[in-house]
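S.K.: heads up, no residue letters with this:
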C-alpha cells in the first residue's frame, strides 16, 4: 500500500493549495512535496484521484 492511499482531492484557488483525504482532513502538512508542486498549477484547478 502506498503512503498516499486515501488522498482524494487537490484544489488550487487564489494561489492556495488544499490537499484533502477522503474524510476531509487537510493533508497539506503531511504531503508538502505535492502541495509545493501543485502551487505551480493555475487557479481553479481541481484534481480528484486515488493515489
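M.R.: Perfect, thanks for sending it. Remember, predicted model here, so these are calculated numbers, not experimental data. Numbers count the residues shown, from 1 in each chain.

S.K.: all contacts plus neighbour counts: C-alpha atoms, from now on.
M.R.: Noted.

S.K.: what about residue 34, neighbour count?
M.R.: For residue 34, the neighbour count with other Cα atoms under 10 Å is 15.

S.K.: need the three-state assignment for it.
M.R.: helix (DSSP: H, G, I helix; E, B strand; the rest coil).

S.K.: distance check, the closest residue to it other than its chain neighbours against residue 19.
M.R.: Computed as Cα to Cα, 6 or more residues apart in numbering, the closest residue to residue 34 that is not its neighbour in sequence is residue 28, at 7.9 Å. Distance, residue 28 to residue 19, using Cα to Cα, to the nearest Å: 5 Å.

S.K.: let's bring in a second model and compare:
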C-alpha cells in the first residue's frame, strides 16, 4: 500500500510505514507531474 501526493509541485510516495518509495519507482515521479496540485492517490502496489 502506498500514498502518492503532489503538493506545491513536490511529489511524495510513501509506504504505510512512512518509507520514501519514490527512488524505487522513478516512473511514478515522471507521471505525477501531470497531476493537479494538492492531489493525493491511495493504492496498493
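M.R.: Received, thanks. Here the structure is a predicted model, which is why all the values come from computation and not from measurement.

S.K.: any chance you could compute the TM-score here?
M.R.: In this superposition the chains share a TM-score of 0.88, using TM-score structural alignment, normalised by the length of the second structure; 45 aligned residues with a Cα RMSD of 0.9 Å.

S.K.: which neighbours do residue 28 and residue 19 of the first structure share?
M.R.: residue 35 (Cα atoms under 8 Å, 6 or more residues apart in numbering).

S.K.: gap between the two ends of stretch 25-41 of the second structure?
M.R.: 15 Å.

S.K.: typo on my end, stretch 17-33 of the first structure
M.R.: Note: stretch 17-33 of the first structure ends 12 Å apart using Cα to Cα.

S.K.: in the second structure, what residues pair with that stretch?
M.R.: Per TM-score structural alignment, the counterpart of stretch 17-33 of the first structure in the second structure is residues 11-27.
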